[in-house]
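Novice: sequence plus the predicted model coming up.
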Amino acid sequence: MFLFKKIPSISTNEIERKLAEKVTIIDVREPHEFVNGHIPGAKNVPLNKVRNYQPKGKIYVICQSGMRSKRATKELIQNGFDAVNIKGGMLRYSGATRGGKY
């Protein structure tokens, strides 16, 4: 029998409230997606580069819909980092953005 650990996740509403705390957010979409609109202060670390990323402290991970960020969060946790997936991704995020429009 396989045991699956649940990936820690929060909603886009919850991350909006946390933005005042100066949290660390990485956006794992491709650069051309990132420039079309992202959460202010988010750092672009495409999914294929997450394995080399060395965050300090708790990190929140977002993508377009939540699938890539879930994979990235799982990989970060397996590498010993404190990571949280943002469910629903930018498609559900309704807060302020930089770059393009959502």
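Specialist: It's in.
Novice: switch to C-alpha atoms for all contacts and neighbour counts from now on
Specialist: Noted.
Novice: now the helices: where do they sit in the protein?
Specialist: Applying DSSP state H to the chain gives helices spanning 12-18, 31-34, 67-78, 89-92.
Novice: got a markdown table for those helices, with mean neighbour count too?
Specialist: A markdown table is the format used below for the helices of the chain (neighbours: other CA atoms under 10 Å):
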| stretch | mean neighbour count |
| --- | --- |
| helix 12-18 | 15 |
| helix 31-34 | 15 |
| helix 67-78 | 20 |
| helix 89-92 | 18 |
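Novice: how about TSV for these, with distance to Lys6 added?
Specialist: What follows is the helices of the chain, written out as TSV (distance: least, CA to CA, whole Å):
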stretch	distance to Lys6
helix 12-18	18
helix 31-34	27
helix 67-78	9
helix 89-92	18
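Novice: A further structure is provided below for comparison with the first:
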Amino acid sequence: MEFLPYILMGLAVFFLISRMKPTAGVRQITTAELKQEMNNKNKQFIDVRTPMEYKGNHIRQFQNIPLNTIGNSMNKLSKDKETIVICQSGMRSNAAVKQLKKAGFTKLTNVKGGMNAW
């Protein structure tokens, strides 16, 4: 019983690290690298923040599809185009690319640091 708090703390740390770990097979780019790709018409840009966050500040090329609606909005996206995903810090966009990957999207890019780094 005296080890239970350590076990729980270890599980919590493992859970946090696994959530923050980049998704395998997903390209990770910086905001500086993103600027090089902004005018490419063969890419689709998705901002998964809430509509309020998006309205407050967003990058013109990015379409707002909040993370909680991405599952229902995948039919609006092309699996043939590279999908570049951004959020505020990179956590929600990482969760979004995991969902997109499970749905069969293969050309996925996550913006490290998100809008905080922009």
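Specialist: Arrived safely, thanks for sending. Quick caveat, the model's predicted, so the values are computed rather than measured.
Novice: can you say which of the helices of structure 1 is nearest to Lys49 of structure 1?
Specialist: Nearest of the helices of structure 1 to Lys49 of structure 1, taken as CA to CA: helix 67-78 at 9.5 Å.
Novice: packing partners for that closest one?
Specialist: For helix 67-78 of structure 1, the elements it packs on are strand 59-62, strand 83-86, judged by 3 or more CA pairs under 8 Å, 6 or more residues apart in numbering; DSSP states H and E.
Novice: which of those is buried the deepest?
Specialist: Comparing these by mean neighbour count (mean count of other CA atoms under 10 Å), strand 83-86 ranks first with a mean of 26.
Novice: what residues in structure 2 pair up with that one?
Specialist: Taken onto structure 2 by TM-score structural alignment, strand 83-86 of structure 1 occupies residues 108-111 there.
Novice: quick one: that stretch to structure 1 mean distance?
Specialist: Superposed on structure 1, stretch 108-111 of structure 2 shows a mean distance of 1.0 Å to its aligned residues (mean CA distance after the TM-score superposition for structure 1).
Novice: and whatever helix or strand Val13 of structure 2 lives in, which stretch of structure 1?
Specialist: Per DSSP states H and E: Val13 of structure 2 is located in helix 4-20. For helix 4-20 of structure 2, there is no aligned range in structure 1, judged by TM-score structural alignment.
Novice: can you pull the buried residues of that helix?
Specialist: By 16 or more other CA atoms under 10 Å, helix 4-20 of structure 2 has no buried positions at all.
Novice: same for that helix, what does it pack against?
Specialist: Based on contacts counted as 3+ CA pairs under 8 Å, 6+ apart, the elements that helix 4-20 of structure 2 packs against are helix 91-102.
Novice: now the angle between helix 4-20 and the helix it packs on, please.
Specialist: Relative orientation of helix 91-102 of structure 2 versus helix 4-20 (axes from the mean of the first three to the mean of the last three CA atoms, to 10 degrees): 70 degrees.
Novice: pull the contacting residues for Val61 of structure 1.
Specialist: Neighbouring residues of Val61 of structure 1 by CA atoms under 8 Å, 6 or more residues apart in numbering: Ile25, Ile26, Asp27, Val28, Ser69, Lys70, Ala72, Thr73, Ala83, Val84, Asn85, Ile86.
Novice: if we go to 6 Å?
Specialist: Going by CA atoms under 6 Å, 6 or more residues apart in numbering, Val61 of structure 1 touches Ile25, Ile26, Asp27, Ser69, Asn85, Ile86.
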